[in-house]
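In: 3D model of this:
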Amino acid sequence: MRNTPVRDIAQADFSVISPDWSCFPQNVHAFTTMRKAGASAFPYDDGYARGGFNLGAHVGDDLDVVRRNQDALNQYLPSNIIFLSQKHGTVVCDAALAVNGCEADACFTNQGAIACAILTADCLPVLFSDTRGTVVAAAHAGWRGLASGILQNTVKEMREAGAEEIVAWLGPAIGPAQFEVGQDVYDAFSKILEHTGNYFVNQLVGGRASGKYLADIYGLAKSVLSSVGVNSVHGGEHCTVSAPENFYSYRRDGVTGRMASVIWMD
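Out: Predicted coordinates for the structure are as follows:
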């Protein structure tokens, strides 16, 4: 369903973060929503007992309220968002062919006026475009998907759809000072990346290794992207856990809302 004309996101009642990526072509538009200025009540509110902009219909929020938030967002997009059923996997779908609830953790398009979007609340959202503005994509990169190949698969699908030089933006996610993980996460990345230790800080208890680490999901994503030739990577400065006034965080709150990261071409 096309929404025409597209309204200026700067005039929206809800809040967004737009990528600072001057290298992106002018026909590409992207942002990540924040938790402010929606219709959702606690625990999906804005953190101050006012309406929150929860976009996830699978988290226990009132579905009528979620639809109000989704409708508000769609007014600023060229097409209604297709909400994927994200499984922390490696499936990438064509946004032009996808339907609501299709199982995938990334989507791409080489068509104009089609929005690619994913939902997060600590997992890493990655938005992509080629420098010519002919292919865009959005990927949900929790640690499982990141270790299994979701970003590599997204880049592969973009290239098969005609993308040449690709640039990426890392949206708000759990930051390296907050992302405590176990040995299983370290081991998963040690199988696919060199210098894995560069992205993990060993947590010591009584001067001894505890089997827990602080992981840098932004650094891990940059290393994965570099391995497939994507070296122009922006963003990575926001921590969802540390900024409750701006972001939903599953790690921090447990029951919480979801934010959308969206990209499209004119």
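In: drop to CA atoms for contacts and neighbour counts, all remaining ones
Out: OK.
In: tally up the residues packed near the nearest residue to residue 250 once chain neighbours are set aside, please.
Out: Once flanking residues are discounted, residue 250 sits nearest to residue 121: 5.7 Å by CA to CA, 6 or more residues apart in numbering. Applying other CA atoms under 10 Å, we find 25 residues neighbouring residue 121.
In: check for me that residue 152 belongs to a helix.
Out: Yes. Under DSSP: H, G, I helix; E, B strand; the rest coil, residue 152 falls within a helix.
In: if you skip the residues just before and after it, what's nearest to it?
Out: Counting by CA to CA, 6+ apart, the residue nearest residue 152 is residue 228, at 6.6 Å.
In: rewinding a little: hmm, the residue nearest to residue 250 is touching residue 249, no?
Out: Yes. If you go by CA atoms under 8 Å, residue 121 and residue 249 touch, sitting 4.8 Å apart.
In: residue 44: how many residues sit nearby?
Out: 29.
In: pick out the residue closest to the middle of the chain.
Out: residue 125 (1.6 Å; CA atoms, centre = their mean).
In: count of neighbours near the closest residue to residue 200 other than its chain neighbours?
Out: The shortest distance from residue 200 to any non-neighbouring residue, by CA to CA, 6+ apart, is to residue 215 (4.6 Å). Here the count is done by other CA under 10 Å, and residue 215 has 26 residues near it.
In: again with the one 5 residues further on
Out: Using other CA under 10 Å, residue 220 is surrounded by 20 other residues.
In: if you count neighbours, what's buried in the helix or strand hosting it?
Out: Using DSSP states H and E, residue 220 maps to helix 217-227. In terms of neighbour count (16 or more other CA atoms under 10 Å), helix 217-227 has its buried residues at 217-225.
In: hmm, back to that, any idea how far residue 250 is from the residue nearest to residue 152?
Out: 30 Å (CA to CA, to the nearest Å).
In: what about these two, which has more around it?
Out: Between residue 228 and residue 250, residue 250 has the larger neighbour count (other CA under 10 Å), namely 18 against 13.
In: now show me the structure for the sequence below, then we'll compare the two:
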Amino acid sequence: MSLEILTSASLSPVKHGFFTRKGGASSGVFSGLNCGMGSSDQKEMVTINRERVAAAMDVDTLARVHQVHSADVVVVDGPQGDAEEADAMVTNVPGVALSILTADCQPVLFADREASVIGAAHAGWRGALDGVLTNTVEAMLGLGAKRKNIQAVIGPTISQRAYEVGPEFLDEFLSNDGENNRFFIRGEGDRYLFDLPAFGLHCLRLAGVELAEWTHHCTYSDPDRFFSYRRATHKKEADYGRLISVIRL
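Out: From the prediction side, this is the model:
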């Protein structure tokens, strides 16, 4: 089965892709293109999957970070050693492919085509609230990008209808900014439904990104195409696969 790669005209002609789970070598709960080295999947299968992604992006290796739900950004200016702890990367080096793993969190790809500067961020609720998207934009500016020329696309992520949270979650967002209540609607009992991609778009616009969009793919609601941490938890599965999103100059 061939790989399925979602793209956005907003980032073209910069080579990029939000990869679905289709076309991979993994099996079981990881069936498909699981690219998570930190999962309990067979390492040789994950390696095969990552090699298929690299080939699709016309590169030998994929730059990566050890994602920890932080707001930290790494500048990639050449071959990597061990992956650093961070949740975003930027580069202006041709041929460097930035890769981000997600399984409900937001994968966000950035490009300033005029300056030839790109970025990739893993933005769950914690990282987004703490500023990972703003920090990615600032790191791109440090490489010569211009704020008005940066475009950003949020790939497959969990949608509001599937993201139930408790009152303490809402309180954390309201303590940051009282107007964040716009990203929540009432659920059953004391529960709320949180709109992660809408919050991500809000963060991007606060960072000065004028063209920002979401692909409108929900990871939770489409098990044939996407891995989902929350869906796996609800099904009481032992583990879950990780989706990969990549951009390169």
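In: quick check: TM-score for this pair?
Out: Here the TM-score for the pair of chains, by TM-score structural alignment, normalised by the length of the second structure, is 0.91; 240 aligned residues with a CA RMSD of 1.6 Å.
In: residue in the first structure paired with residue 83 of the second structure?
Out: For residue 83 of the second structure, the aligned position in the first structure is residue 101, judged by TM-score structural alignment.
In: can you check which part of the second structure stretch 226-233 of the first structure sits on?
Out: With TM-score structural alignment as the criterion, stretch 226-233 of the first structure aligns to 205-212.
In: next one: stretch 54-63 of the first structure
Out: Going by TM-score structural alignment, stretch 54-63 of the first structure sits over residues 34-43 in the second structure.
In: and the matching stretch, end to end?
Out: 10 Å.
In: report the buried residues of that stretch.
Out: The neighbour-count check on stretch 34-43 of the second structure (16+ other CA under 10 Å) flags 34-37, 41 as buried.
In: roughly how far apart are residue 122 of the first structure and residue 218 of the first structure?
Out: 12 Å.
In: swap that for residue 228 of the first structure, please
Out: Residue 228 of the first structure is 16 Å from residue 218 of the first structure, where distance means CA to CA.
In: the alignment partner in the second structure of residue 182 of the first structure and residue 130 of the second structure, how far apart?
Out: Counting by TM-score structural alignment, residue 182 of the first structure corresponds to residue 166 in the second structure. According to CA to CA, residue 166 of the second structure and residue 130 of the second structure sit 19 Å apart.
In: how about residue 162 of the second structure: what's its closest non-neighbour residue?
Out: Here the residue nearest residue 162 of the second structure, using CA to CA, 6+ apart, is residue 220, at 6.6 Å.
In: helix or strand: which one has the residue of the second structure most remote from its centre?
Out: Farthest-out residue of the second structure from its mean C-alpha position, per CA atoms, centre = their mean: residue 189, at 30.8 Å. Using DSSP H and E, residue 189 of the second structure sits within no helix or strand.
In: any idea how many residues pack against residue 260 of the first structure?
Out: 26.
In: next up, the contacts around it.
Out: 32-33, 55, 117-120 (CA atoms under 8 Å, 6 or more residues apart in numbering).
In: before we move on, back to that, the match of residue 83 of the second structure and residue 83 touch, don't they?
Out: Yes. The pair residue 101 of the first structure / residue 83 is scored as a contact, 6.1 Å apart, by CA under 8 Å.
In: between those two, tell me which one has more neighbours.
Out: residue 83 (22 against 11).
In: which residue, other than its chain neighbours, is closest to the aligned partner of the more buried one in the second structure?
Out: Using TM-score structural alignment as the criterion, residue 83 of the first structure maps onto residue 64 of the second structure. Among residues not flanking residue 64 of the second structure along the chain, residue 99 sits closest, at 5.5 Å (CA to CA, 6+ apart).
In: residue 54 of the first structure now?
Out: residue 257 (4.7 Å).
In: same thing with residue 252 of the first structure?
Out: Closest to residue 252 of the first structure by CA to CA, 6+ apart is residue 241, at 5.7 Å.
In: what's the helix or strand for the one you found?
Out: Applying DSSP H and E, one finds residue 241 of the first structure in no helix or strand.
In: shouldn't it be in contact with residue 256?
Out: No. At 11.8 Å, residue 241 of the first structure does not count as touching residue 256 under the criterion of CA under 8 Å.
In: who has more neighbours, these two?
Out: Taking other CA under 10 Å, residue 241 of the first structure and residue 256 do not tie; residue 241 has more neighbours (24 against 21).
In: give the contact list for the more buried one.
Out: 122, 173-175, 178, 247-249, 251-252.
In: and if you look at residue 213 of the second structure?
Out: Taking CA under 8 Å, 6+ apart, one finds 152-154, 201 in contact with residue 213 of the second structure.
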